[in-house]
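Peer 1: Could you look at this predicted model? Sequence included:
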Amino acid sequence: MQPKSIVLALSALCLPLSGVGAPAPAQAAEQNRSFHVDCAAADGGDGSRADPWNTLAPVNARTFRPGDSILLKRGSTCTAQQLHPKGSGTEGRPITIDAYGSGAKPKLAGAGQVTDVVRLADQEYWEIRNLDISNKGDAAATRRGVHITRSDSGTGTHYRLSGLDIHDVNGNRTKKDDDASAGIFFEVLGHTKATRFDDVVIENNTVRTVDRYGIHFWTRWMRRPELNNANCGTTCGPWTPQTRVVIRGNTVTDIGGDAVVPHHTEGAVVEHNRVDGFREREPAHCAAGLWGWNTDRALFQYNEVSGGKSECDGQGLDIDEANTGTVYQYNYSHDNEGGFILLCNGSGSTSADNVVRYNISQNDGGQLFDMVCARTSNTQIHNNTFYLSEPVDIVNNANGSTGADVAFSNNIFHVATPEAAYVNAGSLAFDSNVFHGHHPAGEPADANKLAADPGLTAPGTATSRTDTDGYRLRAGSPALANGKVMASPGTRDYFGNQVTAGCVPDRGAHQLSTSCTTPPAPVPAGKHENG
């Protein structure tokens, strides 16, 4: 007979485990699961790291649970396959697509055999990272790298795209807006239930050699009084903008049409992106670099944009139809054949209260400011610095804008080319600008004009957004502390120096003065300055 103490100990070992030790069934169901894919493996396995799947078919056949991970082996290539997993994550437990192992990012080479290489539809809480994605076929056709859609499914939230290399997508070069070709495309379809994307972060990706868009947003839920030209016919729903959209730190190059276009968004932030080369292969439509259509309060800042081709449109920036409260600040635009910025509202639409401040433009040509289509309202252009050495129309006012529509204040125009002109600029509002160098016919009147050398350190020598010190003002510059006081000047200049509301600013994109000069008090009505 065994001692009683031993019997009790053996009995305890047979009891169900709880607390410390193996998880209870409910806890086990919450554990994150990982599924592995190696398209170079000889045989298809069970999805474990030791025995991975060797095609994307098992991934596409599965509905994944919150917290799951789909991991593709570095150094492998999945050719002519689409990655279209099912399921959604939840708050705090997104579903992740990522790489495992060592070496180059796993390649998803659509080879023109799939329309979308990576596809999500009516799903949310997804994070997609560290993939090499291409989709080049024998001839151009509708193709995308990453295509995420929602259709009559309400709000989808939490999408993260990072570390993706998307390239060589020879899409349809002429199809714009919906069902367009792009490197990254967020698209809202349907017209029976208001639907939108929320909390989208696209950061630190490269998008190159793609037709037609680099990064593109579109929705059929666009109708509102500010937009008179909704182009989705009977399929349009009331304006339901995409919210909490951030496009940050991406490099977008060699794009057939538009580079980065967060259309139909509210409060989008587009910052620290590098765009070089757009409208490279667009035979039918105009295109620009960074801009939105039918947006509210879009913020474009700390971007570098260059290489826009042709004069249709070819500008680095664009305030377009139904843009309200757009701000372009701290951007470096250069060597765009079309110019610096397009101001192009749609007939019967409202584009109002937009601001372009503390930007630097070097060697932009074409129409530096191209005012076409219908007029915008209350567009404030202030404290920018322009160095012009290419043939250029500095202002092309082709839509009859007046001072109430577009006002230029505290800008520096350093005109280093004799091939410059102003076209119908006289009706616009100019106050406290610097016009230095060549003075072409049509140069606008400005009661507080400065024609002297503003004392820029080394204009024309910038090499990147962070190498623009040549546009700082020297001590003793005649442009110091004598600009127009702006009602909403922002908080800093291009270089990060403080700008204080209510103080007389320096002219141009550099605020060198650190002490506050207050404007003279207004003279009471009926009084003379000498009392």
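Peer 2: Arrived safely, thanks for sending. Residues are numbered from 1 along each chain as shown.

Peer 1: hey, let's count contacts and neighbours off CA atoms from now on
Peer 2: Will do.

Peer 1: which residue ends up closest to the midpoint of the protein in space?
Peer 2: In the chain, the residue lying closest to the centroid (Cα atoms, centre = their mean) is V270, at 3.8 Å.

Peer 1: Kindly provide the distance from that residue to V261.
Peer 2: Remark: distance between V270 and V261 (Cα to Cα, to the nearest Å) = 9 Å.

Peer 1: swap in D320?
Peer 2: From D320 to V261 the distance is 11 Å (Cα to Cα).

Peer 1: Identify the contacts common to those two.
Peer 2: Common contacts of D320 and V261, defined by Cα atoms under 8 Å, 6 or more residues apart in numbering, comprise W291, G292, W293.

Peer 1: try this one next to it:
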Amino acid sequence: MKQKSERPLKRFLGLVALPLMALALPSSSALANIVSLNVASAATCNNTSVSSPFGIATEGTVVGNWNNTSSFGALNPTANLVNDQGVGTGISATILNAAGQAFWGASYIQTPWNYGIAHYVATPNPVEVTLDNLNTAFPTGYVAIVYVNGAAANPGAAITDGTTTYYFQTSNPQNTTPILITDTNSGDGYDVGNYAKFGSSGTPLTSDTITFTIPTGSVVANNAGIGGIQIVGVPFDLAPPDDLVASTYYVDPVSGSDLNSGTSAGSAWQTLGKVNNWNFGPGDQILLKAGATFMGKIVLSEDNGAAGNPIVVASYGAGAAPIIDASGYLAGVVIRDSEYIEVRDIEITGDGGAMVDGSPETNRYGVYAKNSSCGALNNIILDNLFIHDIYPNVGTASDGATATTHQGFGISMDGGDATLSQNIQISNCVIDTVGFKGIELKKLGNIEVIDNQLQDIGGPGIQVTTVSDLVVRGNSIDSSGSFVDSRMHGRGSGIWPYGSDRVLIEKNTVQNALGKADSCGIHIDSLNNDVVVQYNLSINNAGGFIEILGKNVNCAYRYNISINDGARVVGQPSNGPGTLNNVQPGQIIWTSGYNFAADEGPTNSYLYNNTIYVGTGITGNFNIHESTDGLLIANNIFYVVDPTADVTPAGLDDYTVAMADRVVWNNNLYQTTGIVPTFNLDLFGETGEVIGDPLFANTGGLTAADYIPSSTTFVEDQGIAIPLITGDTVGLLIGLEVATDYFGNPVIGLPDMGAIEIGGTPFPIPAAAFASNPAAVNANSVTMTSVEGPLNTEYYFVETSGNFGGDDSGWQSSPVYVDDGLLPNTTYSYTVTLRDVLDAAGAPSAAESVTTPVVTPFDSPVVLDEGFSSEPNPINTSLPWPEETWFLPATNDATKEVDNFSVFTFNGGLQTGYGYDETLIYWYSSLTWDLARDYRFTGDWEIKSVLANTLGLIVGIGEFDPSTGALIQRVKEVTTGELVTPVVGQTGSFNLSVTSTELATAGVSSSNRVGVFLQHDDEGTLGTQAAGSNDVYIVDNLRLTGTIDRDGDGIDDTDEPGLGLDPNNPDDGAEDLDGDSFSNHDEYLTGTGLNDPADFLSPALTASPTLADLLVPGSSVLNGRVYILEQSTTLGGWTAVDAVSGSDAPGLDILFQVVDPDATSFFRTRVEWE
């Protein structure tokens, strides 16, 4: 049995955390070195108790031998505090209250810690606890955990060890309520925790004396104090991190309980608060119940997965995505200083509500990820999230559609340093109706934002600041700058980067942006390097199409399509009545030196091969600032219906010859003359205009396909090779040439005008073939995969056998096809055909066949398969007991070891007690009894300790109540183990079966649950507690299965005796008792007599030239079967032409009809298990 590493404790959020193993403690505490001290003062606190685990207890770990104070004023103990093993350590404690006197006060009601509180007030003397002589007990260093408490309490109060300081953050109504603290007093939204940690396993404390102080002046009201202290030795004697076993934790807000283990759906936790008080490691999963709503937030702080083994937050069960309602909280999901995290398949909302977690009232997030100085955000994936209605409770002054914005963010990530925080993916998310930004990214590197849908975003859709190596691809953004809710910002472009390097924005659709300024589809804000905007569709964005601001270097717009961008008019309301007026006109092209300092640049801007359509009612504006330093505009199609204008502001258009010499405005196609306005001083302009109609497919349409040109005269091969701007030696880092156009067609030879090639030919599609041949998923579905073609290839899968249930795919973009609704034990054949972007199809592939499997109706379900690789201690001890988890019913005298936690996972198995007291251990499943089955319970045992008695271990199969989990009856049991000469390390196994006959005799109900129990006796009399001890057993590899066909002949064992068959003979199903040429199994399947040679399935057939009828008599129509009509013209190959489920109408006739059968048609009926 493999040693299982214990799980770590939850760290105080926001601090420099202990590594993964930092505070993992064995349940028995045998390997730990911990000194625990209760601190209390007022005698009125002596009757204080708590109703739920707190601090270390929340981790399922209990540390014994706390040093508990006695009555008020007594100094006992002052020296030689004991550790968790009850051994004196030589450590002494001195406690000083605010009046300057030493005291002790009892507050020990239950373990591991009860809150003590002194009425501390702001006096000249601080509140202090000093521990001396630490180095002898902790020669290799230690970590200190300090619990704080108080009343009405003291935001701003602090606790310190002289080096590190933590701050009290929230008020509490009772003296005994723990105060929540953070590592910052700035109110920045850091999450609060209920204890502070000083030191870490990587950097332990080593001082022989340590003093914890609540400084004078920090207590602004009475009641702020220290409730308890634990000193934990470093290093911990535990298995190495590689031996950690990942766990899956389930959360169910209705049926769960925070006292559960959380490691199965039946023992789910209940609240997100429980999640937030847990420490997660590589491979752990946090699964929220589908269809459920959770109030609050999930916080992952310094929780680190590993490469290939991330921490995953997702959902489980059938139904809609689980909802996190973060109303009143900072965010639905908070990630801080963590790496290798995946969050997927969750819905998040947060519409208003006063903050209850100490966060600022002015910001709210769907997902909030932040790196502090002590960590990094690395390898974070956010996938398939639905984030909507995100608004804080309080607005902030802003420059939007009104003077105030409620700053709600769909996703916000701040890496702190782009060289440290790397590898971020945001994909397949839907973000709808947020007050400010849809996706905000800061100080991150190596980022992908792909295939997301954003709708009605109050500010910008996707906005990034000081990031590097970013790809924004395949996103759809509709209505950035939205004002459908008066709390919205009402201003913002679909996508814009600021201060970033190496950004690729491609294949996005951005439309309907609004706002009094900016608010383009995509604009390049200030201080960027190497931003390329390509292959995007921009529609009806008020601010315009191209906006490049100051200090941008070597950026480009190319192969984009712009439709009706730039309709904004200065002086009109920006977002309808009551909103501020527009201050900028809409513009086709705007280059500006604006950069929050003196105007400069942009430098070396490349604008080529774009298709621009501006329809009726829109003035096509151009705005070229004098600071523009290098500009190329070439190979574009400008189709502008109404007059155009130069709107460059006076004072920003004092162009120079040097500036004009670095403008290349050449070889663009215009449908009419006069589109390019004359700029001040007339130093630059179009030098090689081409006037003509590009012959769009549907001029004025709103799709990219509407702007496919057909003019060979003005478009085909009429482009020029894009040169470097004079003085530029770089061009674009990814190259000025492109391989494909907007639709993925190859650019061959000279480029065409605009974004779409008509002169080239598509990339050739490969010969059609299967990359993965059709394969059965189950008896009713198959899957297959085609070889892949180039971008925009489509695939058509055809089922060629004609067998009933098989379907063609139709043209689809995916190379994978799943055909379902098929018949069992039936052969289907498929071909695949590929077609290119111009809808030219190739030849179909060769046909490949697959036969669906036969249904085996009498399988043996696995009820329990337990190796204890990740099972926590079975500490559930009260009704109702959760399903599919181990629990201790705590009945009769079997309670003592429950309290002492003697039943726990050990060496990869389950220890069933210490041996000195009686224990009962139960487990029941989510499955009810199938009274036609036999059940078998098997497992292994090992002797851990040999004690006075050799009573073995009782193992049994039980019937459990489905509501409470209570054991109704012990159906069958056996004593296993060594009952004569036990030896430590001795191993063995057990095998217990209960038959369907025994279930009937016991009166087991089919509505109750199947389960097992283990009972470890101590002195030889069950259900009593007396002196005595029994050998200690560990069990492992526990397996409970249900069987109904033990001999595997395809016939229900319970039916075989009545049919004259032997349920233990695997061969008699293939025999033929009555000699009618039908096997016993086939007659059992069709419902005919096994002993009557005249009784076999014989459908009645009537036929005419236009109609064939085949009747299956109702006496042969049974549940669990499917009846298949097959047709043949040669008797050599049969095709399934129809099928009916017997379960739909058992006992009723089935009438098959075939219209216009072939002149020579043969028919038969085939019966299969369904």
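Peer 2: Yes, it's here. These figures come from a predicted structure and were not determined experimentally.

Peer 1: Can you pull the TM-score for these?
Peer 2: Superposed pair, TM-score by TM-score structural alignment, normalised by the length of structure 1: 0.79. Supporting alignment: 453 aligned residues with a Cα RMSD of 2.8 Å.

Peer 1: I figured the residue nearest to the centre of structure 1 hits V246, correct?
Peer 2: Yes: with contact defined as Cα atoms under 8 Å, V270 of structure 1 counts as touching V246 (6.0 Å).

Peer 1: Make JSON lines out of the shared contacts of D320 and V261 of structure 1 and add neighbour count, secondary structure and distance to E443 of structure 1.
Peer 2: Formatted as JSON lines, those follow (neighbours: other Cα atoms under 10 Å; DSSP: H, G, I helix; E, B strand; the rest coil; distance: Cα to Cα, whole Å):
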{"residue": "W291", "neighbour count": "28", "secondary structure": "strand", "distance to E443 of structure 1": "28"}
{"residue": "G292", "neighbour count": "27", "secondary structure": "strand", "distance to E443 of structure 1": "30"}
{"residue": "W293", "neighbour count": "22", "secondary structure": "coil", "distance to E443 of structure 1": "31"}
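
Peer 1: R507 of structure 1 corresponds to which position in structure 2?
Peer 2: Counting by TM-score structural alignment, R507 of structure 1 corresponds to M753 in structure 2.

Peer 1: brain fart, D122 of structure 1
Peer 2: Going residue by residue (TM-score structural alignment), D122 of structure 1 aligns to D337.

Peer 1: what do we get in structure 2 for S306 of structure 1?
Peer 2: Looking across to structure 2 (by TM-score structural alignment), S306 of structure 1 lines up with Q511.

Peer 1: what's the neighbour count on the residue nearest to that match when sequence neighbours are not counted?
Peer 2: Among residues not flanking Q511 of structure 2 along the chain, I539 sits closest, at 4.5 Å (Cα to Cα, 6 or more residues apart in numbering). I539 of structure 2 is flanked by 27 other residues according to other Cα atoms under 10 Å.

Peer 1: which one in structure 1 is aligned with I539 of structure 2?
Peer 2: That one, I539 of structure 2, aligns with H334 by TM-score structural alignment.

Peer 1: List the contacts of its match.
Peer 2: If you count contacts by Cα under 8 Å, 6+ apart, then H334 of structure 1 has E304, V305, S306, G307, G316, F340, S361, Q362, N363, D364 around it.

Peer 1: Contacts only, for H414 of structure 1.
Peer 2: Contacts of H414 of structure 1 by Cα under 8 Å, 6+ apart are T385, F386, Y387, L388, V434, F435, H436, G437.

Peer 1: And it, which helix or strand is it part of?
Peer 2: Element membership for H414 of structure 1, per DSSP states H and E: strand 412-415.

Peer 1: where's that strand relative to the chain centroid, distance-wise?
Peer 2: 28 Å (Cα atoms, centre = their mean, to the nearest Å).

Peer 1: In structure 2, what range does that strand match?
Peer 2: Matched against structure 2 by TM-score structural alignment, strand 412-415 of structure 1 falls on residues 637-640.

Peer 1: ditto for stretch 31-39 of structure 1
Peer 2: Against structure 2, stretch 31-39 of structure 1 falls on residues 245-253 (TM-score structural alignment).

Peer 1: What range does stretch 850-866 of structure 2 cover in structure 1?
Peer 2: Against structure 1, stretch 850-866 of structure 2 falls on no residues (TM-score structural alignment).

Peer 1: can you give me the end-to-end distance of that stretch?
Peer 2: End-to-end distance of stretch 850-866 of structure 2 (Cα to Cα): 36 Å.

Peer 1: just stretch 620-636 of structure 2 next, same as before
Peer 2: OK, stretch 620-636 of structure 2 end separation, Cα to Cα: 15 Å.

Peer 1: And for stretch 426-443 of structure 1?
Peer 2: One end of stretch 426-443 of structure 1 sits 8 Å from the other (Cα to Cα).

Peer 1: Could I get the buried residue list for it?
Peer 2: 426-440, 443 (16 or more other Cα atoms under 10 Å).

Peer 1: Quick check: the farthest pair among the residues you listed?
Peer 2: For these, the maximum inter-member distance is 22.6 Å, found between S427 and G437 (Cα to Cα).

Peer 1: Compare the contacts of H334 of structure 1 and tell me which has the most neighbours.
Peer 2: G316 (37 neighbours).

Peer 1: Just tell me what it corresponds to in structure 2.
Peer 2: In structure 2, the residue matched to G316 of structure 1 (TM-score structural alignment) is G521.

Peer 1: That match contacts N508, doesn't it?
Peer 2: No: the criterion here is Cα under 8 Å, and G521 of structure 2 misses it with N508 at 9.7 Å.

Peer 1: Next, count neighbours for the closest residue to I624 of structure 2 other than its chain neighbours.
Peer 2: Spatial nearest neighbour of I624 of structure 2, chain neighbours left out: T591 (5.0 Å); criterion: Cα to Cα, 6+ apart. Neighbour count of T591 of structure 2, defined by other Cα under 10 Å: 26.

Peer 1: what's the counterpart of T591 of structure 2 in structure 1?
Peer 2: Match for T591 of structure 2 (TM-score structural alignment): M371.

Peer 1: Does that match belong to a helix, a strand or coil?
Peer 2: Classification of M371 of structure 1 using DSSP: H, G, I helix; E, B strand; the rest coil returns strand.
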